[in-house]
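*Asks:* Predicted model and sequence follow; I will ask about them next.
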Amino acid sequence: MVANPRCVILDDYQGVATTYADWSALPVDVEVVREHLDPDATAAALAGAEVAVLMRERTPLGRELLDRLPDLRLVVTTGMRNAAIDLEACRERGIPVCGTESSKSPPAELTWALVLGLLRHVVPESRALAAGVWQTTVGGDLAGRTLALLGLGAIGSRVARVGAAFEMDVVAWSPHLTDARAAEAGVRRVGRDELFARADVLSLHLVLGETTRGIVGERELGLLRPSAYLVNTSRAGLVDSAALLRALDEGRLAGAGLDVFETEPLPPGDPLRDHPRVLATPHLGYVTEANYRRFFTAAVEDVAAWLAGSPVRELR
């Protein structure tokens, strides 16, 4: 190993990676890349680097890219799951992939920011006020309406508790959810079709995998009432994006709150950027001060452990 390994931190959009943790304690040369890079630019940025630090799933690290990085010796990702990294290819090359702790609270909190923003028309009313117009819409209520949760894990359970505090009727479904687990979270388990049919607000909280990709498609969107709202702070691949856009365009869905997209950053000209029925945020679910401090402090720990010959928090 070289005396001072080169460590490149990718996709540090806000330029804060080195302010939330003390990287100076490490005998490494740290470089920060703020802009999102395409594969060729990523390969160039990581050329000669021994350590790559990735922010969640912002930059894919697949077999083809790894083939262009013969010097890479360690990959660190924020969080303990990153579907954008080819773990098998890393194992074949003897490259450990280490994760960090991550709080479940920030995405649950953002879910409610989107829900409230949609039902109370926060953005259009704020814009109207700035333009000198006073009250243009009538907001929707939460109390007495149905919050339908597609997924009831650590984040979904947090969202459920807030829904109950708003006096909503909270129901849930997921492929392996049991009545006992639902009752433990204070919600009722319903059938899959019933979940969509009953929803006033449908919020998605499933892990993306082979069995859940596209789980909300044309058929499921057709079960929703035209007055219903869909909120997705989980993974874009859970929803058939073309079917969602059609439902929004045709008025078969009152609106959608979206924090995740099939292509990120969302390309210029994408119809979801300024759709009148969409409240969109640029994947802010985990972007909070406390979570970033947790991410980057643990990333420093990961690099230090690897330098000491004992990698920690390895993804399998």
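*Replies:* Sure, I can see it.

*Asks:* can we go C-alpha only for contacts and neighbour counts from here?
*Replies:* Noted.

*Asks:* A131 - how many residues pack around it?
*Replies:* 9 (other Cα atoms under 10 Å).

*Asks:* Against R273, how distant is it?
*Replies:* Look at A131 and R273: by Cα to Cα, to the nearest Å, they are 21 Å apart.

*Asks:* After the helix or strand hosting S157, which helix or strand is next?
*Replies:* Taking DSSP states H and E as the definition, S157 sits inside helix 154-165. Per DSSP H and E, helix 154-165 leads on to strand 169-173 as the next helix or strand towards the C-terminus.

*Asks:* From the chain's centroid, how far away is that following strand?
*Replies:* 22 Å (Cα atoms, centre = their mean, to the nearest Å).

*Asks:* can you list contacts of it?
*Replies:* Here strand 169-173 makes contact (Cα atoms under 8 Å, 6 or more residues apart in numbering) with 144-152, 160, 163-164, 182, 187-192, 195.

*Asks:* hmm, 10 Å instead?
*Replies:* The contact list for strand 169-173, computed with Cα atoms under 10 Å, 6 or more residues apart in numbering, reads 142-152, 156-157, 159-164, 179, 182, 185-196, 198-203.

*Asks:* Restricted to buried residues, select those in PyMOL.
*Replies:* In PyMOL, this line selects whichever of those come out buried by 16 or more other Cα atoms under 10 Å:
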select buried, resi 142+145+146+147+148+149+150+151+152+156+157+159+160+161+163+164+182+185+187+188+189+190+194+195+196+198+199+200+201+202+203
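
*Asks:* Tell me which entries of the contacts of strand 169-173 lie within helices.
*Replies:* 156-157, 159-164, 179, 182, 192-196, 198 (DSSP state H).

*Asks:* Need the max-distance pair from those residues.
*Replies:* Using Cα to Cα, these reach their maximum pairwise distance at V162 and D193, which is 23.6 Å.

*Asks:* Show the residue spans covered by the strands in the stretch 101-250 of the chain.
*Replies:* 146-150, 169-173, 188-189, 201-204, 229-232 (DSSP state E, counting those that start in this stretch).

*Asks:* ok, second structure coming up, stack it against the first:
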Amino acid sequence: MRIAVLDDYQKAAHRFADWDSLEAEVVFLHDHLGDIHAVTAALEGFDVVVAMRERTPFTAERLEALSALRLLVTTGMGNASIDMEAARRLGITVCGTGILPHGTAELTWGLILSLTRHIHEESAGMRQGAWQQTIGGDLAGRTLGIVGLGRLGTRVASVGSAFGMRVVAWSTHLDPSYAAELGVEAVDKRELFSASDVVTVHYKLSERSTGLIGAEELGWMKSTALLVNTSRGPLVDTPALVEALREGRIAGAALDVYDSEPLPAGDVLRTLPNALLTPHIGYVTEATYEVFYRDAVEDIAAFRDGIPVRVLTS
């Protein structure tokens, strides 16, 4: 059995699980695989591939090109970038792993605080000999708007309340009574964007939710408001966001996710002074990686023994 572990950017996957227990050839790939030619060249002949979230899409074309592939493991219990129908047709088993919810919620607050208090700017200034260049904003008494009050949105809401913020939320099917139990006020979409001082996105990406936040929603926001997206890049209309940031129609944005990942070196987002950017590190924590890779090894061992676990069907 030959096993490829993809997108090991930090060269760390080997230390989070007992790969030797598989008694198989395990190859850790550290560079992102781009087009189908790179994927095919790197993965040809591997029986098992361990994918890190949606970093490397597995379309029907890519799966068809990997003739030896029998097991595809994705970290997490869902991966929108895998063509599950094609995997079934080709007889490729797809398995998932556990995931911890706290990492992304914690990063969300790191980004909110950094934007509000200009931490990234002041830190850069200190390295250049500067002192007190900005005046920070406040969170207490302000309004936090949460787009999507699911597992992550709920965690973010509890911290907002602890900061003394008014917390409002919207999603297509949000139950006001459920929100109220969490100390959150359910509002309509326009009110959320127009009333919030910070809007944070925690919504599931689908065909229906792509472009969920566009020029109209950004136009409803206060000129002093901040937008944070640690969910999925395509939920926000990037050209509309770039225009709003350039024109100062919103004060700033913090992004951990992008339409194209890794974010191209020449992308316009990298040039905007009021955009705080991180490289999709919401889930990149020690504890989360321990769960991801431990479960991946378990998935591979169970598949080898003919009793696959955590099999995904959709």
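*Replies:* Okay, I see it. All values derive from a computational prediction rather than experimental measurement.

*Asks:* Spatially nearest residue to the residue positioned nearest the centre of structure 2 (excluding sequence neighbours)?
*Replies:* Closest residue to the average C-alpha location of structure 2: S231 at 4.6 Å, with Cα atoms, centre = their mean. The shortest distance from S231 of structure 2 to any residue other than its chain neighbours is 5.2 Å, reached at H202 (Cα to Cα, 6 or more residues apart in numbering).

*Asks:* can you tell me what part of structure 2 the helix of greatest length in structure 1 aligns to?
*Replies:* Longest helix of structure 1, by residue count under DSSP H: helix 289-307. Mapped onto structure 2 using TM-score structural alignment, helix 289-307 of structure 1 spans residues 286-304.

*Asks:* which residue in structure 1 lines up with E44 of structure 2?
*Replies:* Looks like E44 of structure 2 aligns to A47 there (TM-score structural alignment).

*Asks:* what do you get for V201 of structure 2?
*Replies:* Using TM-score structural alignment, V201 of structure 2 pairs with L204 in structure 1.

*Asks:* ok, now T75 of structure 2?
*Replies:* Looks like T75 of structure 2 aligns to T78 there (TM-score structural alignment).

*Asks:* Quick one: residues contacting the residue nearest to S231 of structure 2.
*Replies:* Taking Cα under 10 Å, 6+ apart, one finds 104-105, 108, 146-154, 156, 171, 228-232, 235 in contact with H202 of structure 2.

*Asks:* so how far is T75 of structure 2 from it?
*Replies:* In this view, H202 of structure 2 and T75 of structure 2 are 19 Å apart by Cα to Cα.

*Asks:* who's in contact with stretch 20-35 of structure 2?
*Replies:* 1-14, 19, 38-43, 46, 48-50, 55-57, 62, 261-262, 297-298, 300-301, 304.

*Asks:* what's the neighbour count on R68 of structure 1?
*Replies:* Neighbours around R68 of structure 1, by other Cα under 10 Å: 14.

*Asks:* Just give the closest residue to it, not the sequence neighbours.
*Replies:* Spatial nearest neighbour of R68 of structure 1, chain neighbours left out: A43 (6.6 Å); criterion: Cα to Cα, 6+ apart.

*Asks:* Likewise for V257 of structure 2?
*Replies:* In space, V257 of structure 2 is closest to G233, 4.7 Å off (Cα to Cα, 6+ apart).

*Asks:* Please say which position in structure 1 that neighbour maps to.
*Replies:* By TM-score structural alignment, G233 of structure 2 lines up with A236.

*Asks:* Count the residues that sit near its match.
*Replies:* Neighbours of A236 of structure 1 using other Cα under 10 Å come to 19.

*Asks:* What of L69 of structure 1?
*Replies:* 16.

*Asks:* Which position in structure 2 pairs with it?
*Replies:* Under the alignment (TM-score structural alignment), L69 of structure 1 pairs with L66 of structure 2.

*Asks:* got a list of what the closest residue to its match other than its chain neighbours touches?
*Replies:* Of all residues not flanking L66 of structure 2 in the chain, E44 sits nearest, at 5.7 Å (Cα to Cα, 6+ apart). Residues in contact with E44 of structure 2 (Cα under 10 Å, 6+ apart) are 4, 65-69.

*Asks:* picking that back up, I'd assumed G156 was in contact with the match of V201 of structure 2.
*Replies:* Yes - using Cα atoms under 10 Å, L204 of structure 1 is in contact with G156, at 7.8 Å.

*Asks:* Name the residues contacting each of those two.
*Replies:* With Cα under 10 Å, 6+ apart as the test, L204 of structure 1 and G156 both reach 111, 149-150, 234.

*Asks:* Tell me who's in contact with the match of G233 of structure 2.
*Replies:* 204, 208, 213-214, 258-263.

*Asks:* ok, now how distant is G132 of structure 1 from R34 of structure 1?
*Replies:* 37 Å.

*Asks:* Please say which of the two ends up with more neighbours.
*Replies:* Using other Cα under 10 Å, the more surrounded residue of G132 of structure 1 and R34 is R34, with 15 against 9.

*Asks:* Aligned to that one, what sits in structure 2?
*Replies:* By TM-score structural alignment, R34 of structure 1 lines up with H30.

*Asks:* That match - that's part of a helix, no?
*Replies:* No - counting by DSSP: H, G, I helix; E, B strand; the rest coil, H30 of structure 2 falls outside a helix, being coil.

*Asks:* Kindly check the end-to-end length of stretch 208-224 of structure 2 for me.
*Replies:* 29 Å.

*Asks:* same question, stretch 31-38 of structure 1
*Replies:* End-to-end distance (Cα to Cα), stretch 31-38 of structure 1: 18 Å.

*Asks:* One more: stretch 172-184 of structure 2?
*Replies:* End to end - Cα to Cα - stretch 172-184 of structure 2 spans 16 Å.

*Asks:* got it, and stretch 254-268 of structure 2?
*Replies:* Termini of stretch 254-268 of structure 2 sit 14 Å apart (Cα to Cα).

*Asks:* what stretch of structure 1 lies opposite that stretch in the alignment?
*Replies:* With TM-score structural alignment as the criterion, stretch 254-268 of structure 2 aligns to 257-271.

*Asks:* Give me the distance from that stretch to the chain's centre.
*Replies:* On Cα atoms, centre = their mean, the centre of stretch 257-271 of structure 1 falls 12 Å from that of its chain.

*Asks:* likewise stretch 295-310 of structure 2?
*Replies:* Worked out by Cα atoms, centre = their mean, stretch 295-310 of structure 2 lies 26 Å from the chain centre.

*Asks:* Run through who's touching it.
*Replies:* 1, 3, 5, 17-23, 48-51, 70-77, 93-99, 289-290, 293, 311.
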